[in-house]
Each structure stands twice: as structure tokens, then as C-alpha cells.
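just the structure for this:
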Amino acid sequence: MTEVPKFEIIETLLPSAKRENPEFVNVMVFQTEYSLETDYKKINDLYYHRNMDKIKYVLLEALAIAKKDNVHLLVFPELSIPEELIPLLQNWSKCNHELVIVAGSHYHCENEDKIPISRCPVIHNGDVYYTHKIVPADDELSINLGYGLKEGSQILKFSNSPVGKFVVLICSDNLENSVRVRATNWNFDFLVVIAAQKKSEDHWMPISQFVNEGTDPKYVIYANNKISLKHPKSKRNSVIITDGRSSFFGVTSPQKKDQLVDRGNTNFKPKGKLVEITGKDNYYFLKANIKNKNPSGKPTVALRGNTMNIDQVVCLEAKIDNLVALELSGTRLMYQNALEQIEKIELDPSNYGSFLYPDLIKTVQFYLDKYSVLILIGPIQVGKTTMLNIICHSLSEKIHFVPIIDSSVFSLRRKKIDKIDSLFFLWYSEIVDYVLALQNKHRVELSPNDKSRIAEQEIFLDWLGENRFVGETNLQAFLRTIELFKESVGYRSGLYLGIRLDEVQKYVSEAVFTEFNEFLSTLNSTTLQSFTTKLIIASRYFPGMNFKRNSLIYVPHFETEVVKNLTALFSFEMEQEIQDEFIELIIEKTDGYPWFVMRFLKIYLRHRIQDNFTNPIELSHQIYNQGSFWVSDSFFLSESHSHFVNELTSLLKTSDKVSKDEFKRFIRPNSSHTELNNGWSVSKDYLVKQSGFFKINLDSGQFENNGCFLLSTHFKDLALNHE
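Here you go, the predicted model:
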């Protein structure tokens, strides 16, 4: 007897906010049907998929059905989904958070190993978890050195998931008693067996025994691939390689058993087989009660019959008209999910920091470890607030982040703050309350000195002056007062203060705003004491030259890799060559400007959802050249101007004549950009630097037209003609 290889059983959590501890689970098994000669290729004595277009179509249709029927657990058979298509399922699951996909299996070489293992991806909420095949089947072993399959090393058991507790076994592992016993020796709801088996009866017998002889009722999902080979001596008949016959096993009441037999869902042979896919059916859908798997109680399974004919779903050669309609339906749903994901990234980017700005947090942490003030600089709609939110979210586990008051707090005030001292006093009071809340304390518990400093502005200002050292500004003194207050109440953790300068401008007078900017322009970060209280400022306004190299992050445009990640959400529609050209075109036309990149993707996907299936490159050019897409929100069913137009118009209105003239000179084709670079703090250059019509070289300190096709084509006239 061959010794079973050593392997680990690893507990894995799939937490779900909406379906924690569920009672019912909607289960769907989608049984694929393939031809060995046309859909697979043999490499090193193992079979790999070759017909990617057909498989994409199968997946799209399965996902469309799963979406329509609100499926919670979707299972595909062994060797039904190639590794190359796992990202497609990942992207789908990001928009369908309660769906768990057991995505068949594929062969995979780990590290530098040339002999693959077989692994099953379990996908949930965009994450992939791999459980292995421990014992290769006889057909997967090879007498040729370096060929065939090697043993896996781990089986995952899933708990705390939207579908209860389950474990997946890949084909021969279910037939190996010692592996099955170890993997199922715990209190679970579903055993999922995925297979590519010639005779399903070989699996049914141990499954039936497992279901009916145990003291604790279980459900077993059996998903078997259906693969045929053209008969060498017959034009009509095929040789069955694997027989399909995917099934569902469990215990149910005698009445429900009779109903299932009468409806043709099962012959109940062997005992406990409640469902079997037969004939031309290709999937089953059922609702399983995982709280009551005991036959003495209410029926545990409610079944809806198989309704989809295999010719309409899998066989691309048959009923072409129906196939086109079905493919469009499934594809449209994929585009809708991609659009939802893009919109989610826009609305709440906090969870996508590594996705949008891969090196951001590492860079931020480097600066904040050395300096007390960090400035995120960039023009309108480039992503300053997005970056600030990502920093807040990413660092929240290590340090408390305080978003300093935005303009909404002051919406009911009749007049703006007209003194810089009042601004610091206001911020100090808010931060004090925040720190007290972190400690579950109240103002009444403060010392007399601390109470007086938040009650009387003059007392606070005297204290602020006492803590301003020679050569420092009130901003540095302000940070020192926060440090002293934290010390007085015993709060020793770090504190990051986030300021959006665009928001501050809305609730302070012009004089106060100018004075605060002067503080920034004269700060020298190398002389700042390394406080545990740090200040992160998101600003369109450029600080002094002192900050240029050592405490400034210029908000970057999206690089090619980021655009590639975003377009991967719907890359199923393109061949690799077209996808590469598509990404290059986005970079060329938008220069990676985040607002324009995201805007383009939303417009493109809406066209696809509306069944505009023009060639991707041709459709892209149509979008870039149509000005209304960029200046108006009419395409998004709104009569207002686009947000970029509103921001640019507001910027132009509030700028003085000198700044406007400088800006118009800058964006004219024959202007000399270098002569306009008069330093970072020259006021007449502010409009140039805030508008988005420039690109910066931090090494040289020079600003140039950013080369964005959309800016120069659709917004230059607006800027030049604005009075």
C-alpha cells in the first residue's frame, strides 16, 4: 500500500458582515462539458485548457445565473477552470461579497519547481485561498522523470463564512480513506468533492456511507467534470472520459425524498443522493438548511429543478442565436460589476491604497519618522483627499489619525474666522476633545490649567507664545502645545493631524488663509523637533523651497501598472495585444491624471452596458474626442457640469488678474514654460500650479505642460476665454 504523503489541515476564516451564522445556503453546482481533443492540450503528461474563449463564456453564463438566483455557494468541477481565468472570478467576487466560489482546480508549479501540484481556488470577496490535492490520481502519475503531478501539502477547512463551515477535497483525496477521515474530522456543514471521474459511482459509495452512517448529519456536494473524446470509428458517438452526473447528498424527510424521486431529480441510488444532473441538464440549484440537517425535523433541502438545456449554455456549436443573447446577458453583468467596482474605488478608496499607490505608505512613514510636518501637494482633482484617506486608513492600526475640521462644521456660521489665533484655538479645542474621547475622559476631569486653555482663547494664546521658540512660527508652537497636553493627560500614543487646505479656505478669511500659507512657505522641516504629533497637509498651494526635497510628496499621476490593475476588472473582453494598446492609449490621452482615468473607465463601461460593442480602441478614441463627456455629466444622467469643470471654473473666478494672465501665457502652445518658474512660493504662479495644466519635475523644480490630451483639447479654451 502506498504511503499517504504528510499534509497540514489549516483552518481558514471567511468573515461575512451580512451573512454571519447563516441558516439557509443557496447552492449551485455548474457542471462543465468539454471535449478532450479541442478543449485540452497535453503537457508533460497532464491536461491543460486551451480553448479560453469557450471557458470564458461558460464562466460568464454561470456567474450570470448565480447572480440572478442569489447563489451563496457556487461550485465548479475539477480541471474545469484554468489558472489564467482566476482573476476574472476574483474581480467578480469583489462586487458580490456574499458569494463563495469553489473554482474547480488547475495545475500549478510553485516557486522554481517544474513538477506541478493540483490546487483548488476558493474565492471570496476578491481573495483567493488554495487547498491542495494530496494524493495524485493514477492518471496523473508519470513514468517520465520530471513529468506528471506531485503531492500537495495542505487542505483548508473553512469556517465563519457566508455559507457556514465547509471543506473541499479534490477527486482522489475523497477516495483515499485516511485523507478523507482527517479532513472531515470536525463539525462542518458541507463536504465539497470536485472531480474529473470516469465512474461517479466510485465516489458515490463512500459519500453515501459518510452521509448516512455518521451521527452528525452532513451535506456532500459532488461536482464532476463531463469530458468526452470523439470515437475513432464513429462520427456520431463519443467516448466518455469523465461522466459528469454531479450530485448532492444529504438526509431529508421521507416525503421530500418521494417528491425528489417523482420529479426525476434523483433515483435515490445510492442512499442519500438527493439530486443528480442527468441528460442535457448542466447545473442544479438548491436551498439547504444548515441549521437543521436532521431528517427527524423539517425537510432540510428545498430544490428547484434543472431548467437550463446544455445546448444553450455550453456547446458553442449549437443554437448560435441563443448563445449570442446569453453571452451578451452574462457579459453585460460583468461590465456592470466592473463599473460598480470602479465607483466603489472612487467613493471609498481607503481599502485600495496598495492598488492605487503601491509605495505610498512606505514613503509617508519614511518622512513622518523624520519630520513633524508632511505636505501632499497637487492640482485640482488629482487625488489629494484620496491619498489623505488612504494614509488615514492604512496607518489607523498603528496610530490615531485626526481629520481636522472640514467646512461642513461651519456651514451655519455667519462669518469666517478672521484671525489666525482663532483658527489655532479652534483646532486645539477639537483635538483636546478627540484625545479625551480616546481615553474615555471628559473636560471636567482636566486640570485647572488645561480647562482654562480650552475655555479662554487669550489664555491659550499666551501659552502658545510661551512655547514658540526663537525662529519658529505659531504652527510649530501649536504642535508643541498638543504634545504638552498629551503628556498632561497621560496619552503617550502618536497622533496624526490631517488638514485639507481646500476645506480650510472655505471657513477662514482670505487674510487668515494667506497667513497660514506663509507659515508653510517659511517652515524649515529640518529644524522641526521630532514630535509624536505629526501634521499631514493636503494642499494645492506650494510651500517654501525648504520643504521641496525633505517633507513633500507630490501626488503622482497613475503609472501604467495602476491603469493595468484598473482595466483588469474587465480585461476578459480583450486579447493581450489589444489590452496593452488600450492601456497605452489611456496613459497617452490622460497622462495618468487620476480624475480623467477614472472618468474614462466609467464612460467606457457605461457604453458596454448599453451594448455598444465597438472595438475597444475605436470606442476609446470616440470617447476621448467627444468634449461633452468631460465637461458635462449628461452622460451620467445629470444636467450639471462635470466636477473638474466646476473646480476649474471656481479656481479661475477666485484668481486675480495677474495670476490669470500668467496662466493664459503658460498654456498657450508657444509659451516659454521655464521663464514662468519663478520659485515655489511666487503668488502669481499659484493658478498655474493648481489648475492641473502642468507636470512637475521635483529634481529640477521645473513645471511643464503635462501633455494631457484631454486638458489641452477640451479645457484649454475654457481657461483661455474665462474673464
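
drop to CA atoms for contacts and neighbour counts, all remaining ones
OK.

next up, the contacts around T252.
Contact analysis of T252 by Cα atoms under 8 Å, 6 or more residues apart in numbering lists 293-295, 299-301.

mind running it again at 10 Å?
Residues near T252 by Cα atoms under 10 Å, 6 or more residues apart in numbering: 272, 274, 292-302.

again with G353
G353 touches 345, 359-361, 386-387, 389-391, 393-394, counting by Cα under 10 Å, 6+ apart.

looking at those, which are in helices?
Counted as lying in helices by DSSP state H, out of the contacts of G353, are 345, 360-361, 386-387, 389-391, 393-394.

tell me the two of those that are most distant?
I345 and I361 (17.6 Å; Cα to Cα).

which stretches in the stretch 151-300 of the chain count as helices?
For the stretch 151-300 of the chain, the helices defined by DSSP state H, counting those that start in this stretch occupy 172-175, 177-183, 201-213, 254-262.

could you also give me the structure for this second sequence? I'd like to compare it with the first:
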Amino acid sequence: MRKRILLVEDDGMWAEHISSILHKWFNLHLEVYTSFTDAENRLLDPSSKFDLLITDLYPSDMSREAKGLKFVEFCKKMHKVPVVVVTGESHMVKSILREKEIDVFDKAEFEQLDFVSIVDRLLKYERIHDDLGEAAVDRRKFIVERISLGKVDDRRFVRILVVQAESSSDYWSMNDGLMSYTRVDDLRLWIWKSLDFALRHEINVIVFPELSVPVALLEDLGAWSQINKDVIVIAGSHYAQAGKAWIARSPVFLGGRQILTDKIFPSPSELSSIDGFGLSAGERIIYFTETGIGSFFVLICSDNLKPAPIRNQILSYQPDFVFSLAFQRDSNDFFVGISDSVNNGEDVYFVYANNHVKGMADGRSAFFGIVRPEVRDELINNQKTDFVPKGKLCELRGEENVLIVEADIRNKNPPAKRKVGDLPNVKIFTGRVGD
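Below is the predicted model:
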């Protein structure tokens, strides 16, 4: 369904510029007004419903600027419409707007990619917020348990392998209202190929997506981990029975040791009205520290959607990595919240591992972080990313099913200006298992 955006801008050139950007990047219905009065009248029409307002404040006239502020307040309070302000030089007013958590762009320093990223985030946020429901999110309880492996985190560069699981929807079945993959032997072969690929490329962490590693294969992974103690394996997730209930867990193998971290928020498709069917909430998320590659969390699917108190809480621990495992039809739903976290001053890398199942999960496994502008431009020019939303440094496309990232954990947020001798904090390779 097309999004509806209302644009208020009295400068014809800027109205045309913003309109062309929006039509280039989004499938939308756009209405443009040159005065606040006309825009207010349109919003007061009971038949009008907009997903986003983009407005100038008319900074050439202070009285009109004050009216612009009132117009923004009117939209936020009366219509609960998210607002983006694109305005000229007025540092005082921009400070006021930022205090109200409104996104502001200065016309003198307008960055198209940043603007597109913010619009994308706001449009996606409204839909996700409505789908999840506030009450269920606010009341969920969980604990964070810290587990230290006692290893010195002296490695500067960490090599991460994301293996995107590929399968046919024909081979998925339902058990007590929960999905499972029926061809375990196929998965066993794919996992062993992936582990061999990891050794050949000197990987430190290998990441499998949600539901891609059945319980029947965990013993094999544990034995492999016992031999290859320096490689951490995040073994997707599986459903486990706890009494009459089912919970979802991700096994993490470190030196042969298996540690389980829970999924707190079941997705709507995992819930059931029948006792003993569907998924129940987990209770415990593990914070892994002194692992030899820094500190990290593993989040399973809907635990990483916005709005979610989980992501905000775990980021307060300042991990080096957050690994997000998914079985997701539309990866954009995840990219919104991840982009927010990476670009709001959090010193962290996000790794997103999704399945690729036609009609069920769209793949698009990705890596998020902060890089210098010239590194960002190089990644865009080499078609590793479109950088939408902001911070997405790579995304698997087409036939690609593996993503290797070499990430500098001592330099997760490099200064924008490069100094002599500075190295890129991220290096990226994409391809296929077996190539």
C-alpha cells in the first residue's frame, strides 16, 4: 500500500527537489502545500490520513517561523503524524525541535541519503508500532545474565561469517503450531559445508539464521566446536519444550561449551490460543563477555523489532556486537530499529542473519555499522549496499548466500575525517558457500 506524505514548502525549487527525492525512493502519494493554513485545513478534513509530514519553517520571517513551530505541534498532538523539518539557518529553533525528538535537516547542509534514511525509518516505524501493540511490549519481563569466558579480548580485527540459509517452502511443516524444516539431512550437508568454508577463511564467528539448525544437529556442532575452540558458532535457533510450553532458544558454542539464550517476544505467527501449542515467552538473555572477540548479545527475530525495550536495555551494556537472527518476510522491519541504534551514538556493530525461503523469508542478510564517508561511498559504488537505511554497510543479494565482514572492534565509530595511516574499520566480502 502506498504511503501518504504531506509536504509544506513555499520555495518552489526546494518543493521540487524534495518531491523528486521522495518519488525516486518511495512508492507514495504526495501532496504539496505552500502555506500552513492550507495544510492545516487539509489535515482537518476527516477523510485525510497521512503517514508523514515534511515541512519548512519559513525562517526568513520570525513570525512565520513561530507559526511553523505551532504547526509542527499541531501535527504531533492532534494527528500523531511523525514530522521531519527541512529548514534554513536558525540554530535556536533547530535546538528546540531536537529537544522534542523531531528530525531536522538544515538546507545549507542537506544530505540526500540521510534524509531518505530518516523518512524510511519513520514510515516503517508507524507500521511496526501498530502491528506489535504497546501493551504487550511494555509489560514483558526478562533478565540479562552475564557469562564471561575469561579470554583476553586482544584481537583488534574480528572476522564474521553470516551464512544465509536457503530452502523451499515445500519442506516446512507445523508441529504444535510451530514451524520446522523436514529435510534434516540437507541441512546437515549445508552446515558442514559452511563450517569448512569458515575454517578456510579463518573466521572467528559463524552465524546461522533463526530455525536453520535443528536440535538433531547440535551434538555434531558441539563436537566440531570442541575441536575448533577458537571459532564461536551462533547456531541459529530452535524450539524446545519446557513443561507444557514451547520456548525458542539460540545455542552459542564456544570451545565446545553450549550456552542457550532465549527469545523473549514470540512473533504473532508463533502464538496460539490452544494450551500447549504455539510459543511462550523466554526469560533470559545472555550477555557474552571476555570471549576473545569482544562482548556480544544474540537476539532472536521479533526481539529486535521496534518498539522493543530489549534492544534499548542490552545496548546499555555497550556490547561490541549484536547478532540478530531472523526468519523474516520483510527485512526492512528489522533494518529500521537497527539503523536507529547504530546511528544514535551507540558504539556497536549489528549483524543480521536471515533465511531465504520464497514467500516466507526474503534473505537480505546484512551488516550495520559506522564508517567514514569515503568507505561508505566505495561500498555504494561497488553495489554492496544502497545505504538505506543509514548504517547498512552490506546486504546479500541475488544468488549470494555468505557474507564475510572483517570488523575493527577498537574503532567502531571512526572520525569522519581520515588521518594518514588510518585503515578502514570494516572490510566486506560476499559470495556463495562452495564457491
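
picking that back up, tell me which of the helices of the stretch 151-300 of the first structure lies nearest to T522 of the first structure.
Ranked by Cα to Cα, the member of the helices of the stretch 151-300 of the first structure that lies closest to T522 of the first structure is helix 177-183, at 66.1 Å.

and the closest one, how far from the second structure on average?
Compared with the second structure after fitting, helix 177-183 of the first structure deviates on average by 1.5 Å (mean Cα distance after the TM-score superposition for the first structure).

so that helix aligns onto which residues of the second structure?
Mapped onto the second structure using TM-score structural alignment, helix 177-183 of the first structure spans residues 308-314.

contacts for stretch 131-143 of the second structure?
125, 129, 262-265, 267-268, 281-286, 302, 305-310.

nope, stretch 34-44 of the first structure is what I meant
By Cα under 10 Å, 6+ apart, stretch 34-44 of the first structure touches 33, 46-52, 54-55, 79-80, 114-116, 140, 142, 144-149, 225-230, 238-242, 314-315.

tell me how far the ends of it are from each other?
20 Å (Cα to Cα, to the nearest Å).

go on, stretch 172-188 of the second structure?
16 Å.

that one: which residues count as buried?
177-181, 184, 187-188 (16 or more other Cα atoms under 10 Å).

just to revisit the earlier point, so which of the contacts of G353 of the first structure comes closest to E98 of the first structure?
I345 (18.7 Å).

list buried residues within the contacts of stretch 34-44 of the first structure.
Buried among those (16+ other Cα under 10 Å): 33, 46-49, 55, 79-80, 115-116, 140, 147-149, 225-230, 240-242, 314-315.

so which of those residues are in strands?
Residues of these located in strands (DSSP state E): 33, 46-49, 226-230, 240-242.

of those residues, closest to I617 of the first structure?
H49 (28.4 Å).

my read is that the closest one contacts P82, right?
Yes: H49 of the first structure lies in contact with P82 (Cα atoms under 10 Å); the separation is 6.1 Å.

W463 of the first structure belongs to a helix, doesn't it?
Yes: according to DSSP: H, G, I helix; E, B strand; the rest coil, W463 of the first structure belongs to a helix.

in TSV: the helices of the stretch 151-300 of the first structure, plus mean neighbour count.
TSV is the format used below for the helices of the stretch 151-300 of the first structure (neighbours: other Cα atoms under 10 Å):
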stretch	mean neighbour count
helix 172-175	22
helix 177-183	16
helix 201-213	17
helix 254-262	15
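
relative to A455 of the first structure, which of the ones you listed is closest?
helix 177-183 (65.1 Å).

now do the contacts for the aligned partner of V342 of the second structure in the first structure.
Here V342 of the second structure is matched to V211 in the first structure, going by TM-score structural alignment. By Cα under 10 Å, 6+ apart, the residues touching V211 of the first structure are 191, 217-220, 249-251, 271-273.

next: I454 of the first structure.
425-426, 428-430, 432-433, 443, 460.

mind redoing it with 7 Å?
Applying Cα atoms under 7 Å, 6 or more residues apart in numbering to I454 of the first structure gives the contacts 429, 460.
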